[in-house]
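In: fold the following and give me the result.
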Amino acid sequence: MMPDKMRLRRSVLYVPASNGKALAKLPTLACDAAIIDLEDAVAPQDKISARESLPGLFAERAAGPRELVIRVNPLSGEWGADDLQAALACAPDGILLPKVETPRDILEAGDVLDDNDAADTLRLWAMVETPRALLNIGAIAELGRDPASRLACLVAGTNDLVKETRILATPDRRYLMPWLMQMVLAARAGGLDILDGVSNDFRDAEAFAAECAVAAAMGFDGKTLIHPNQIEPANVAFSPSSEALDEAREIVAAFAVAENVGKGVIALGGRMIERLHLQQAENLLAKAASIGK
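Out: Purely as a prediction, here's the structure:
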């Protein structure tokens, strides 16, 4: 069960399930996906009422391509098992599992989905937010290659990683960078999408845009967000630039010329272009087409 290749996940907004005002505003926002959060964003005394609000939210769900994902509490904790059952009843596009540390955490959640006859389209997302998860990231991501796995997306939990490892949180994230690149590498090996962690200072638009640009250059598919003001910069950063699209069209056109059909390598603009570049160009154009829709 492989993830949808053309799903846009440039901007993924966390919305507390306990915040009725934010939930009501969600249909007007331009984020590619929203994570309805039952975990970190909900106080312990509000956990049950937040869970009970889910059916109403999904009953009024507007039609459209935006993914709605529910983040449950840890399945081993007080609220997790009931959260998972409530999420299943809502038929979201995905369920985000926090504190994932081993492949078993994902497989056991998948078993619950299978036992409850969840639709094949219901995906699992996994937070990577502990040292143990990082140590096991290769084995976790490899589940993306398992036809029976529902795993579609990894999400960097940068705040928790900073807390658990005691590294210094700097504006340039220099001490996080090796782990973030490790996540990207594992995601690509597993055929998964990978989302960068949140930026806590939503008032500094310039710094946020710069962080998004770096994350896009690192290979992330998108970024998780905590405020609607972050949606547009994320969408811009994780969309193909006009220059990149022009180059992609040029590569596709060059390989379509009669004399180049069937060739593995061609010369274009003083460079040697291989068919792997053609595939990259076609993928980029397909992503642009998805954005246009």
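
In: from here on, just use CA atoms for contacts and neighbour counts.
Out: Noted.

In: and residue 249, what is it in contact with?
Out: Contacts for residue 249 (Cα atoms under 8 Å, 6 or more residues apart in numbering) come out as 281, 285.

In: sec struct for it, please.
Out: Put simply, residue 249 is helix when judged by DSSP: H, G, I helix; E, B strand; the rest coil.

In: how near is it to residue 278?
Out: Separation of residue 249 from residue 278 (Cα to Cα, to the nearest Å): 9 Å.

In: same question, residue 210
Out: Between residue 210 and residue 278 the computed distance is 29 Å (Cα to Cα).

In: for comparison, sequence B:
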Amino acid sequence: MLPQFDAGRPRRSVLYMPGANARALEKARTLDADALILDLEDAVSPDAKDLAREQVVAAVKAGGYGPREVIVRVNGLDTPWGGDDLRAVNGIGADGILVPKVNGPGDVDAAAGLLTNEPIWAMMETPAAMFAAQEIAQHPLMCVLVMGTNDLVKELKAARVPGRAPLLTALQMSLLAARDAACIAIDGVYNDIKNESGFAEECEQGRDFGFDGKTLIHPSQIAPCNDVFAPSAEAVAEARDIIAAFDTPDARGKGVITVAGKMVELLHAEESRRLVAVADAIAAKEAAI
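Out: Purely as a prediction, here's the structure:
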């Protein structure tokens, strides 16, 4: 993973913003999303690609997004716009470049060849990507795997059903690859904006699987997503107790101790340190807004 990539920053809510919409690019500077994907691909019609590229480059260079991570999703290199997109966003100060329809490490190499060591995020949205997930995640410039669940449903000819049973294998394969390579894993979008309970359930499912956050399509999804993917106050307090207990002289050299009547092992201490680090990163981000 690249030295300039901060794996510890919060990525609970990752909001797509259409690059052709100047008002959206400006509004993004005020939203409470952890990360923003300024989109040149699916959210932009073919006749607006050049305008979107110009506006996104100008917006990233202008800055003003505060602690929000700013990512640009380019068009694929197999399109008329992909090469120009990558050349335009190279070196403009984006926190990462999201490459669509990555089918294997060769696609990452092709994108990287037009960039100068920018962190790369990969859309995992095809059957080929699932079979090559480990090789994609292991690429030296790869930092984040993003689930493209809408495209996966289409490619699989699957049904869009609550619980996402047709996608579970793909979600787990990508997550396994990400964790094996120490990459971040972001869950896919939820399309039914007005279905608040359904959205909350899918956020909880992604969190329970182990995803770091979820991609979003509307600002109304930010707050509930942030809530679900943030550790609870009770969990943080328990984690701090476990860390403190293992840091005492009496626990030195021990693999198992008792905390509040429960047996805890060193692996629980490691999990607790990770959880507290996440909570502290969220608090720092919110203080900076």
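
In: residue 145 of structure 2 maps to what in structure 1?
Out: Matched to structure 1 by TM-score structural alignment, residue 145 of structure 2 sits across from residue 154.

In: can you pull the contacts of its match?
Out: 125-128, 141, 187, 192-195.

In: now it: which helix or strand?
Out: Using DSSP states H and E, residue 154 of structure 1 falls within strand 151-156.

In: what's downstream of that strand, the next helix or strand?
Out: Criterion used, DSSP H and E; the element after strand 151-156 of structure 1 is helix 158-165.

In: which strands or helices does that following helix pack on?
Out: helix 131-135 (3 or more Cα pairs under 8 Å, 6 or more residues apart in numbering; DSSP states H and E).

In: structure 2: matching residues for the helix it packs on?
Out: The aligned range for helix 131-135 of structure 1 is 127-131, by TM-score structural alignment.

In: now the matching stretch: buried residues?
Out: Neighbour-count burial for stretch 127-131 of structure 2 flags 129-130 (criterion: 16 or more other Cα atoms under 10 Å).

In: tell me how far the alignment partner in structure 2 of residue 264 of structure 1 lies from residue 269 of structure 2.
Out: Under the alignment (TM-score structural alignment), residue 264 of structure 1 pairs with residue 255 in structure 2. Remark: distance between residue 255 of structure 2 and residue 269 of structure 2 (Cα to Cα) = 10 Å.

In: higher neighbour count, those two?
Out: residue 269 (22 against 12; other Cα atoms under 10 Å).

In: can you say which helix or strand has the corresponding residue of structure 1 for the more buried one in it?
Out: Aligned by TM-score structural alignment, residue 269 of structure 2 pairs with residue 278 of structure 1. Element membership for residue 278 of structure 1 (DSSP H and E) is helix 275-292.

In: trace residue 223 of structure 2 over to structure 1, please.
Out: That one, residue 223 of structure 2, aligns with residue 232 by TM-score structural alignment.

In: can you tell me the SS state at that match?
Out: helix.

In: count the neighbours of it for me.
Out: 15.

In: how about it, what does it touch?
Out: Residue 232 of structure 1 neighbours (Cα under 8 Å, 6+ apart): 30-31.

In: quick check: the match of residue 145 of structure 2 vs residue 185 of structure 1, distance?
Out: For residue 154 of structure 1 relative to residue 185 of structure 1 (Cα to Cα), the value is 11 Å.

In: ok, now residue 73 of structure 1?
Out: 27 Å.

In: ok, residue 163 of structure 1 next?
Out: Here residue 163 of structure 1 is placed at a distance of 23 Å from residue 185 of structure 1 (Cα to Cα).
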